[in-house]
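Enquirer: Fold the following.
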Amino acid sequence: MLRALEIRDMLIIERLELEFQPGLNVLTGETGAGKSILLDSLGFVLGWRGRAELVRTGAEQGEVVAEFELPEGHAAWAVLEEAGLPASDELILRRVNTRDGRKTGWVNDRRVSGEVLRRLSETLVELHGQHDDRGLLDPRGHRSILDLYAGAGESLTEVRRRWRAVGTARKELETAQAALEAVQAEEEFLRHAVDELGKLDPQPGEETELDARRRMMQSAEKIRDDIAQASSALGYDGAEGAMANALRWLEGAADKAEGRLEAPIAALARAMAELDEAATGVADCLEALEFNPLELEEAEERLFAIRGLARKHQVMPDDLPGLAADLSEKLAALDAGEARIGDLRKAVDKAEAEYDAVASALTEMRRTAAGALDKAVAAELAPLKMERAVFQTAVTEATAGPDGRDMVAFTVATNPGAPAGPLNKIASGGELSRFLLALKVCLTEAQGRGATMIFDEIDRGVGGATADAVGRRLKALSEGGQVLVVTHSPQVAALGGHHWRVAKRVDGEVTLSEVVPLAEGEREDEIARMLSGDTVTKEARAAARALLKA
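Expert: Next up, the predicted model:
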């Protein structure tokens, strides 16, 4: 509920402080007195987009402060929590507009963007009037209005969940199909490459090992003859035989040499042992150098095959095993792709069927609620002297989406036999006001009271008993809540629980607007003025008293 509104230096308002009350609050005054400026100022602090130039001439900045009372469970609490703002049962909005056009807003002394103010405003205030493009007259919002009336919140949530599931299933299918198509485009290459790699079967480190073996075998051909000659020189026909003969000859002469040959014989024996070790090592080397010439050819052929395949695939030789595994995996995915596509198509069909079921149930709920809403509005139109008018909620098929498969539009026919058409194109100004009021009464009964409702001259174009009926509907709407009405109708003004008069005054050469709360006696004067004009007659006063007592 709007508790207070403070305005400073906005348009023709220098300073204004208003304290509003629960129930029906009415604002009256002559045309041009500044009633619309109050709404412009309230819209400004709520973040609505409106006039560009709001600062009063001569002032550096304009400022509006609005104080709201938030009952427990009010929708604004969730907005405050989501925005990380402090919350209590008192909500204070403040917004400043500087001369150069900069706008700054605060919520409970925390600086916020205009978007946060607008989101809060959606929970705090409802504005209704002949130019109500924010609500009932906007065809894009009719489906949401009908859903609120139907209490379709849970069903709508389920439809949206199923729609997301459809989107997820379709996305998975599209991704899988794209992947399969990409693999299919290189199927021939994949099969050839996997076959080629499989036949060669390269192993990690094999290229290095083959290169070392090849180099060794190539070197063996060059050094083997020298090593063989050295082996022959060290053998029995060479050094070994000569040394053995020398040792045998020396040992035969040692007994007669009186010990002079013992040292040479020992040295020769040691030399024989070293010679044997050398000969054994040379023989081992010769044996190691023994290879089949075909082995060198085979090693070179495999080495060149591995290197050639690595160049072909632009990888290092040691990366070929990993490449083979990757290509084999792609080929396996290709072979299994059609089966997976089939499974994903089934998943899409299942998700779409589940969506169809809940969307159809929501459509039926909307059609049932549409019929109930039409009857409820018809019942409200009768007291408003429009008993012959027809209000109809059209529910037609639309493209499937997260909110179902329905398009909703409010249509009216103001005269019997006349074709029905859009609410904002068929009805005249006065008729439109009454349609809006009847519809709002029905919606309020269905969805409860939460926001402060503001009606801007919704009674324009009606008078007499019809204006009285409008006033009584507004009074009924205000019970248990808060309604603010800008009105030119004395019948409506008389039914208000709280009354303010908006007037202009001239201070020197400056025109200013002021708003004055009216006591009971003052209300009689104001209503009499509304009835008779500038000259208030006795008859007008008597009529005003009668209206106030009614």
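Enquirer: C-alpha only now, for contacts and for neighbours.
Expert: Fine.
Enquirer: In which helix or strand does Glu67 reside?
Expert: Element membership for Glu67 (DSSP states H and E) is strand 61-69.
Enquirer: One more: Ala542?
Expert: helix 538-549.
Enquirer: So what touches the strand holding Glu67?
Expert: 1-10, 41-42, 44-45, 54-56, 89-99 (CA atoms under 8 Å, 6 or more residues apart in numbering).
Enquirer: Spatially central residue in this protein, please.
Expert: Arg164 (12.5 Å; CA atoms, centre = their mean).
Enquirer: What is the burial count for the spatially closest residue to that residue that is not a sequence neighbour?
Expert: Closest residue in space to Arg164, ignoring its immediate chain neighbours: Pro402 at 7.5 Å, by CA to CA, 6 or more residues apart in numbering. For Pro402, the count of nearby residues is 18 (other CA atoms under 10 Å).
Enquirer: I'd like the structure of this one too, to check against the first:
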Amino acid sequence: MLRSLDIRDVLIIDRLELAFQPGLNVLTGETGAGKSILLDALGFVLGWRGRAELVRAGAAQGEVVAVFDLPAGHAARTVLDEAGLDSGDELILRRVNSADGRKTAWVNDRRVSGEVLRALSDTLVELHGQQDDRGLLNPRGHRAMLDAFGGLDADLAAVRAAWVARARADRLLAEAEGRYAALKAEEDFLRHAVAELDALAPVPGEEADLDTRRRMMQAAERIREDIARAYAALGPGEGAEGRMGDALRWLEGAADRADGRLDGAIAALSRALADLGEAVQEVETAIEALEFDPSALEMTEERLFAIRALARKHGVLPDDLAGFAEESRARLAALDAGAGDLRALQQARDQADASYDAAAATLGAARRSAAERLDSAMAEELAPLKLERAAFRTDITAAEPSPEGRDTVAFTVATNPGAPAGPLNRIASGGELSRFLLALKVCLAKGTSPLTLIFDEIDRGVGGATADAVGRRLAGLSRTAQVLVVTHSPQVAARAAHHWRVEKRVEAGATLSSVFALDPGARVDEIARMLSGDTITDEARAAARSLLAG
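Expert: Prediction:
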């Protein structure tokens, strides 16, 4: 609900504070008093496109502040959250227009763009008038209005869920078909590669192990001959070990006759002989270790070279061949299973299509039923508004599938029997259009979220019983929503719960506009003025009291 509107230095308004109330609020006053300026100011703070320059002559800037009550669950809270703005029970919109044309906006003291303001305005205020291009005249919103009127939230949610499931099934099938086509294109390569890899059966680390063994065998072939010569020179028999053994025996045989002169030599030679024996044993072990079968070297080299060649062929490291083999086998298995997988995904897609078709058909039938009820409700509303000869019809035609179903909805009207039906804004005249819009809003009101509804001279061109019917319907709307009406009709003004008079005055050569809340006595005079003109007679006051009495 719009709680207050504070205007500073806008057009012919110097300072104005309005505190609006729940229910039906009316603004009256003479033509040119500034009623439309109030709507311009409200549209400005809501980010609507309007007059380029709003700053009062001689002022540095114009400013408008609008304060709204924001109940829990209000749609504006979602907009605030998406914009990263705090939301409480009160929403304060402020917008400034400087004299040089710059416009700046704030929401709850946080600077925002005009786009955020417009997004908020869609959840806060709905304007209706003879040039109603933001509301009921816009065919793009007719389907949503019909759905709200018919209470089709559950059916619509089912269609949207089916649409999401259908899109997902389509995506999964398309992705699987793409993968299968790619695998099919390389089927020959995969089968050959897997056969090669399975035949070789490489394992991680094998290439390094084969290379080490190969190097050892190549080295052994070169050094074994030298080691064998060393062994012959050191070993028993004609080698150093045999000759040192002979020398030790000869010295030991002569030791008894040498009076101890050979003891040191015998001891040293014994130690040397022991060390020499250990060396001979190590050399012998080395010779045994270096013994190999020449065919083993050939086999090692063949496998090593085969692994390296296959790694080069597939552009991977030798240690990655085993993983590449596993991946290739998996791709080949996917190819072999692909046809079956595609059939399953096609069945899932067909089932999703059928589910969407069923949900869309159910929603379409519900929409046609709601359209019949809306057309009947409109027929009842048009008669009291002196449009009993007109025919309102909700046209539903086939549309491309979408998350909203497969229907296009358009509100059409024929103003005279036998005349062709067409869009509201092309068929109805100004006065007729206002009444059509009011009747339509009355019918649709029960299915819409709570907004502040603004009607700008929607009663233009009607009077008497028709104007009274307009007033009654506006009062009926105000029982579930705050309604603001700019009117010249005394019958409408008399139905208001809260009444303001807009006046124009001249101060120091400047024309200024003011707004005054009217008490019961002042209301009588204002409605009497609307009935009789500038000269208010007792008869006009009596008629005004009669209208106020209902």
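Enquirer: how big is the offset of the helix holding Ala542 of structure 1 relative to structure 2?
Expert: Superposed on structure 2, helix 538-549 of structure 1 shows a mean distance of 6.1 Å to its aligned residues (mean CA distance after the TM-score superposition for structure 1).
Enquirer: who does that helix touch, helix- and strand-wise?
Expert: helix 490-494, helix 520-532 (3 or more CA pairs under 8 Å, 6 or more residues apart in numbering; DSSP states H and E).
Enquirer: With Asp284 of structure 1 as the reference, name the closest of these.
Expert: Of all those, it is helix 490-494 that lies closest to Asp284 of structure 1, at 123.2 Å by CA to CA.
Enquirer: Distance from the chain centre to the closest one, please.
Expert: Distance of helix 490-494 of structure 1 from its chain centroid, counting by CA atoms, centre = their mean, to the nearest Å, is 48 Å.
Enquirer: try stretch 111-118 of structure 2
Expert: For stretch 111-118 of structure 2 - counting by CA atoms, centre = their mean - the centre lies 19 Å from the chain centre.
Enquirer: As TSV, the helices and strands packed on helix 538-549 of structure 1 with mean neighbour count and distance to Leu136 of structure 1 would be great.
Expert: Conversion of these to TSV gives the following (neighbours: other CA atoms under 10 Å; distance: least, CA to CA, whole Å):
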stretch	mean neighbour count	distance to Leu136 of structure 1
helix 490-494	26	22
helix 520-532	19	29
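Enquirer: will you turn the ones you listed into JSON lines that also has distance to Ala76 of structure 1?
Expert: Shown next, in JSON lines, are those (distance: least, CA to CA, whole Å):
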{"stretch": "helix 490-494", "distance to Ala76 of structure 1": "30"}
{"stretch": "helix 520-532", "distance to Ala76 of structure 1": "35"}
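Enquirer: Distance from the chain centre to the top strand by length along structure 1, please.
Expert: Ranked by number of residues, the top strand in structure 1 under DSSP state E is strand 390-401. Distance, stretch centre to chain centre, for strand 390-401 of structure 1: 27 Å (CA atoms, centre = their mean).
Enquirer: Give me the residues contacting the very next helix or strand once past it.
Expert: Sequence order places strand 404-413 as the next helix or strand after strand 390-401 of structure 1, per DSSP H and E. With contact meaning CA under 8 Å, 6+ apart, strand 404-413 of structure 1 is reached by 139, 142-143, 146, 156, 159-160, 359, 362-363, 389-400, 419-423, 426-427.
Enquirer: next one: the longest helix seen in structure 1 to chain centre, how far?
Expert: Taking DSSP state H as the criterion, structure 1 has its longest helix at helix 320-381. The chain centroid and the centroid of helix 320-381 of structure 1 are separated by 20 Å, computed with CA atoms, centre = their mean.
Enquirer: post-alignment, that helix versus structure 2, mean distance?
Expert: With mean CA distance after the TM-score superposition for structure 1, helix 320-381 of structure 1 averages 2.0 Å from its match.
Enquirer: what inclination does that helix have with respect to strand 404-413?
Expert: Interaxial angle, helix 320-381 of structure 1 versus strand 404-413 (axes from the mean of the first three to the mean of the last three CA atoms, to 10 degrees): 20 degrees.
Enquirer: Kindly calculate the angle that helix 320-381 of structure 1 makes with strand 390-401.
Expert: Using the same axes, to 10 degrees, helix 320-381 of structure 1 lies at 180 degrees relative to strand 390-401.
Enquirer: still on that earlier bit, what sits against the residue nearest to Arg164 of structure 1?
Expert: 159-161, 163-164.
Enquirer: Out of these, which end up buried?
Expert: 159-160, 163-164 (16 or more other CA atoms under 10 Å).
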